[in-house]
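**Q** The following comprises the amino acid sequence and a computationally predicted model.
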Amino acid sequence: MTKDNVTKAAYAGALPAWHIFLLFLRLGLTSFGGPAAHLGFFHDEFVKRRRWLSAAAYGEVVALCQLLPGPASSQVGLTLGFLQRGYRGAAAAWLGFTLPSAVLMTLFALGLGLWPDAGQGGWITGLKLFVVAVVAQAVWQMGKTLCTDAPRLSIAVVVAVVLLIAGAAWMQILVLLAAGAMGAVMRLPQKRVEEALTIPVQPRRPMVFLVVFAALLLLAFLPLADGSLAWIGSELYRAGALVFGGGHVVLPWLQGSFVVPGHLSADTFLAGYGMAQAMPGPLFTFSAFLGGIEAGWAGAAVAVVAVFLPGTLLVFAGLPLWSYIRSHAAARSALAGVNAGVVGLLLAALYDPVWTSAVHDAGGIAFVLLAWVSLVIWRVPVWILALGSALLGLLVF
């Protein structure tokens, strides 16, 4: 039997790509609440309801995607599409889940471009203070999940201290590499992973994806004309390639790329990030806002593709290599160290730029506390809280 026939046999009876697109489009329109909620929606839809894979196999998909850089929930979604219909299914799943929020964030960016004064009202202040509460809650949740013992917590604190003292972009990369090395040396305790995931169609050369990923990452560090489409693509690709831990962690990377050089103000940056919280689908579509501010629809399209591309390449490379990662404790320990370092990275970002850009008086602290209690204790949906914070900011500030 030829490889083409094997491929056809593996996907016999599977859903067509357009059907996968419509399924994920519905989820992209209705999946509010961030990555953790998205994983729950995927489990309900594709494990419980449609039985595309077992709960154990789904758990392994989630574990692999959480170990890789990039947006974990989007990576899980495209992996589900890949397991159902190969690369076409992966593309259909990603496009359906990403398109709604990407379009909405682009329209928001274009609206601010047409009406610049809109970015200076009290509603912007409300969104900025809301972001403080959201990032604080993310630090807390990620800390409980990724820093489960004293060694991991120590790595997170050391990373935060180093970045608060010297927070340059190159230092962020260096400390995460150091965190991975510390994790490998310390042999952090790992949960035993049961083998349950079966890949129906193996990519012919998974190393090709790694080579393409690495080559594009090297190109992303080349100097380019500020504001050009190539510059937008390189900045977003670099962020997507180096971010562990999901959407919230991309904040310090993009702040260093767009705010520090003066491409947009901290107020506009945090307003866009706050608005992204109110959107369904992946938080990484915040990139569409940044690209749209810089270069309209073309910039938004380049930004979205660039920020999701590295995580996609690593998924296609990582699925066939999952058995290696599963069986090598040192590799898992290194990735656990990086994940602990990510908590420290986000903790440092909570202070600068999030807190320093938003909180200036006791009233701001009170606003943040109210938003945090609403999010964590009262369980107000994040998209409702985002819109409510903007409205309250308009009335108060």
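**A** Here it is on my side, so go on. If you're wondering where the values come from, they're calculated on a predicted model, not measured in any experiment.
**Q** contacts and neighbour counts: CA atoms only from here.
**A** Fine.
**Q** Number of residues surrounding A150?
**A** Residues lying near A150 (other CA atoms under 10 Å) number 9.
**Q** In contact with it, which residues?
**A** Going by CA atoms under 8 Å, 6 or more residues apart in numbering, A150 touches no other residue.
**Q** hmm, try it at 10 Å
**A** By CA atoms under 10 Å, 6 or more residues apart in numbering, the contact set of A150 is A156.
**Q** for V304, same thing?
**A** Each residue near V304 by CA under 10 Å, 6+ apart is listed here: 98-99, 102, 232-233, 236-237, 240, 284-291.
**Q** so it is in which element?
**A** If you go by DSSP states H and E, V304 is part of helix 286-327.
**Q** Can you tell me the closest non-neighbouring residue to A57?
**A** Spatial nearest neighbour of A57, chain neighbours left out: L197 (4.5 Å); criterion: CA to CA, 6 or more residues apart in numbering.
**Q** so the one you found, which of the three states?
**A** Recorded secondary structure, L197: coil (DSSP: H, G, I helix; E, B strand; the rest coil).
**Q** And for the one 3 residues further on?
**A** Classification of P200 using three-state DSSP returns coil.
**Q** before we move on, what about V193?
**A** When classified by three-state DSSP, V193 comes out as coil.
**Q** That one contacts E60, correct?
**A** Yes. Counting by CA atoms under 10 Å, V193 touches E60, with 8.0 Å between them.
**Q** what's the overlap in contacts for those two?
**A** Here V193 and E60 have R326 as joint contacts, going by CA under 10 Å, 6+ apart.
**Q** which of these two has more neighbours?
**A** Counted by other CA under 10 Å, V193 and E60 do not tie: E60 has more neighbours, with 21 against 12.
**Q** who touches the closest residue in space to the more buried one that isn't next to it in sequence in this structure?
**A** Distances taken as CA to CA, 6+ apart put L197 closest to E60, at 6.4 Å, once the chain neighbours are dropped. The contact partners of L197, by CA under 10 Å, 6+ apart, come to L53, S54, A55, A56, A57, Y58, G59, E60, V61, L319, W322, S323.
**Q** As JSON lines, these with secondary structure would be great.
**A** Shown next, in JSON lines, are the contacts of L197 (three-state DSSP):
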{"residue": "L53", "secondary structure": "coil"}
{"residue": "S54", "secondary structure": "coil"}
{"residue": "A55", "secondary structure": "helix"}
{"residue": "A56", "secondary structure": "helix"}
{"residue": "A57", "secondary structure": "helix"}
{"residue": "Y58", "secondary structure": "helix"}
{"residue": "G59", "secondary structure": "helix"}
{"residue": "E60", "secondary structure": "helix"}
{"residue": "V61", "secondary structure": "helix"}
{"residue": "L319", "secondary structure": "helix"}
{"residue": "W322", "secondary structure": "helix"}
{"residue": "S323", "secondary structure": "helix"}
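**Q** Now which of those would you call buried?
**A** Neighbour counting by 16 or more other CA atoms under 10 Å classes L53, A55, A57, Y58, G59, E60, V61, L319, W322 among these as buried.
**Q** Alongside the first one, take a look at this:
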Amino acid sequence: MTAAPASSIAELFLVFLKLGLTSFGGPAAHLGYFRAELVEKRGWLSDAAYADLVVLCQVLPGPASSQVGMGVGLLRAGGWGLLAAWLGFTLPSAVLMLAFALGLGRLGSPEGAGWLAGLKVAALAVVAQAVSGMARSLTPDRERLTLGGLVAGVVLVSPLPWVQPLALLLAGLLGWWRLQTPELGAGDGLPAPLSRRAGATLLLLTLTLLIALPLLATASPRPDLALFDLFTRAGALVFGGGHVVLPLLQAGVVPKYLDAGTFVAGYGAVQAMPGPLFTFASYLGAAAHTGLNPGYAALVATVGIFLPAGLLVAGALPFWSSLRQRPGFRSALSGLNAGVVGLLLAALYTPVFTSAVQAGPRGPTALALALAAYLALTAWRAPPWAVVLACAWVGALVL
């Protein structure tokens, strides 16, 4: 791994720990929180470079928001930075899901609670801020604005997991065909943190794991190896975000390791947690009847489901950085960046808006709270964590 000052690694861990404690609302909201903290507040990336990284992680399998965090950590401090960013962002929800599996579930599901409704409202405001901010810089003309609207429309009409990467591919092809080649800005690069040889080695390692782990798990009676194989394959084969991994996990753990009711209880709890939805694996590992220590089983499942994501983003970045230097590819990338705005716009409606502002007498109240939160973020520059806490408190009172 690339050597980096311990202070840089510690800073990365603390920044992503704060994001892991406050980033509610799912992958789309996470990208909004990341942009506010890493682009606007700290200036670690430009909007264009951030969008490039988001595009790369959207086309890779795995949890896109976690991969964006891993990519930022890798760019800032090498391999140890990637680990620090992943650990900081993942640790809070992983610990909470482990605790839930160990008995906090007896307190009842958080679904339907007012404070959870407030957190969903906060996510709506955060995503709306991200869409408006990225649209100003990434869709400044009618051509790119049209591309963004096209992607949003396609994704809204056809919400299947494979439609998102297909819509992004379409935006890239139209950008290559119709858009002028943009110049690379001074701060818009994604410098390759690893050599191409190292990147190819990591990609080959990912493929080797996918081939070797099932064979080893079949040949060995070790329950931890079988668990690691199950969650590694789930993390490597899913496109379209955290929710899409649920059918893969359900098929793998129900009824072999736990019953359907226990599975659904954990799924309900993870909706209320900050950080990545993939920490559902922490709960499943701890709750599974494997004969392993629950803490150790949770660790095996969590590392397994996130390992392919880290290997893929680190392996792909060296090639991505080289490709984006080519004029034709930059035109395509400009279209892809506009497509990212469209994806966020579609996500702003569903699932973010539809889950935060539901039909019924409390819908107008939730919408009013979302408007107040958006104004606090944009007009008054309130920190996202403060808006999250305020929305949770108000939600507990009125929603």
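**A** All right, it came through fine. Computed from a predicted model, the values in this text were never measured in an experiment.
**Q** Just give the TM-score of the two.
**A** TM-score of the superposed chains, computed with TM-score structural alignment, normalised by the length of structure 1, equals 0.69; 332 aligned residues with a CA RMSD of 4.0 Å.
**Q** separation between the residue nearest to A57 of structure 1 and V342 of structure 1?
**A** Distance of L197 of structure 1 to V342 of structure 1, given as CA to CA, to the nearest Å: 27 Å.
**Q** and the gap between A122 of structure 2 and P165 of structure 2?
**A** Distance from A122 of structure 2 to P165 of structure 2, counting by CA to CA: 27 Å.
**Q** Neighbour count for the two, which is higher?
**A** Taking neighbours as other CA under 10 Å, A122 of structure 2 and P165 compare with A122 leading, 36 against 19.
**Q** Aligned against structure 1, show me the partner of the more buried one.
**A** A122 of structure 2 maps onto F130 in structure 1 when the alignment is built from TM-score structural alignment.
**Q** SS state for the residue lying closest to A118 of structure 1 once chain neighbours are set aside?
**A** Counting by CA to CA, 6+ apart, A118 of structure 1 lies nearest to L112, which is 6.4 Å off, once chain neighbours are set aside. The three-state assignment at L112 of structure 1 reads helix, by three-state DSSP.
**Q** just H263 of structure 1 next, same as before
**A** Under the three-state scheme (three-state DSSP), H263 of structure 1 adopts coil.
**Q** Contact partners for it?
**A** D226, G227, Q255, S257, F269, L290, I293, E294.
**Q** cool, I232 of structure 1 as well?
**A** By CA under 10 Å, 6+ apart, I232 of structure 1 lies in contact with 220, 224-226, 257-258, 287, 290-291, 294-295, 299-300, 302-304, 306-307.
**Q** Now that we have those, which of them are buried?
**A** Neighbour-count burial (16+ other CA under 10 Å) applied to the contacts of I232 of structure 1 gives 220, 257-258, 287, 290-291, 294-295, 299-300, 302-304, 306-307.
**Q** which of these lies closest to L27 of structure 1?
**A** For the buried ones among the contacts of I232 of structure 1, the minimum distance to L27 of structure 1 (CA to CA) is 18.2 Å, reached by V304.
**Q** which one in structure 2 is aligned with that closest one?
**A** So V304 of structure 1 corresponds to F306, using TM-score structural alignment.
**Q** Kindly report the same for G180 of structure 1.
**A** Counting by TM-score structural alignment, G180 of structure 1 corresponds to G172 in structure 2.
**Q** what's the helix or strand for that match?
**A** Using DSSP H and E, G172 of structure 2 maps to helix 163-178.
**Q** Residues contacting the helix or strand following that helix, please?
**A** Sequence order places helix 196-219 as the next helix or strand after helix 163-178 of structure 2, per DSSP H and E. With contact meaning CA under 10 Å, 6+ apart, helix 196-219 of structure 2 is reached by 192-195, 220, 222-230, 232-233, 236-237, 307-320, 322.
**Q** and with 7 Å instead?
**A** Contacts of helix 196-219 of structure 2 with the rest of the structure, by CA atoms under 7 Å, 6 or more residues apart in numbering, involve L225, A226, D229, R233, P308, L311, L312, A314, G315, A316, P318, F319.
**Q** Kindly report the same for stretch 75-83 of structure 1.
**A** When contacts are defined by CA under 7 Å, 6+ apart, stretch 75-83 of structure 1 is touched by residues 20, 61-62, 65, 89-91, 93-94, 199-200, 311-312, 315.
**Q** could you redo those residues as JSON lines and give each row distance to N5 of structure 1?
**A** Listed next are those as JSON lines, based on distance: CA to CA, whole Å:
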{"residue": "I20", "distance to N5 of structure 1": "22"}
{"residue": "V61", "distance to N5 of structure 1": "26"}
{"residue": "V62", "distance to N5 of structure 1": "30"}
{"residue": "C65", "distance to N5 of structure 1": "29"}
{"residue": "G89", "distance to N5 of structure 1": "18"}
{"residue": "A90", "distance to N5 of structure 1": "20"}
{"residue": "A91", "distance to N5 of structure 1": "22"}
{"residue": "A93", "distance to N5 of structure 1": "24"}
{"residue": "W94", "distance to N5 of structure 1": "26"}
{"residue": "I199", "distance to N5 of structure 1": "16"}
{"residue": "P200", "distance to N5 of structure 1": "13"}
{"residue": "G311", "distance to N5 of structure 1": "29"}
{"residue": "T312", "distance to N5 of structure 1": "26"}
{"residue": "V315", "distance to N5 of structure 1": "24"}
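**Q** Which ChimeraX command selects the buried ones in these?
**A** Isolation of the buried members of the contacts of stretch 75-83 of structure 1 (16+ other CA under 10 Å) is achieved in ChimeraX through the command below:
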select :20,61,62,65,89,90,91,93,94,200,311,312,315
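**Q** In stretch 203-211 of structure 2, which residues are buried?
**A** Buried, per 16+ other CA under 10 Å, within stretch 203-211 of structure 2: L203, L205, T206, L209, L210.
**Q** can I assume V135 of structure 1 is in contact with L350?
**A** Yes. In this structure, V135 of structure 1 is within contact of L350 by CA atoms under 7 Å, at 6.3 Å.
**Q** so who does G296 of structure 1 touch?
**A** Shown in contact with G296 of structure 1 (CA under 7 Å, 6+ apart): L110.
**Q** Relative to G256 of structure 1, how far out is it?
**A** 21 Å.
**Q** circling back: could the buried ones among the contacts of L197 of structure 1 be laid out in a markdown table, adding distance to D4 of structure 1?
**A** Below are those laid out as a markdown table (distance: CA to CA, whole Å):
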| residue | distance to D4 of structure 1 |
| --- | --- |
| L53 | 23 |
| A55 | 29 |
| A57 | 25 |
| Y58 | 27 |
| G59 | 29 |
| E60 | 27 |
| V61 | 25 |
| L319 | 20 |
| W322 | 24 |
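**Q** Thank you kindly, that will do.
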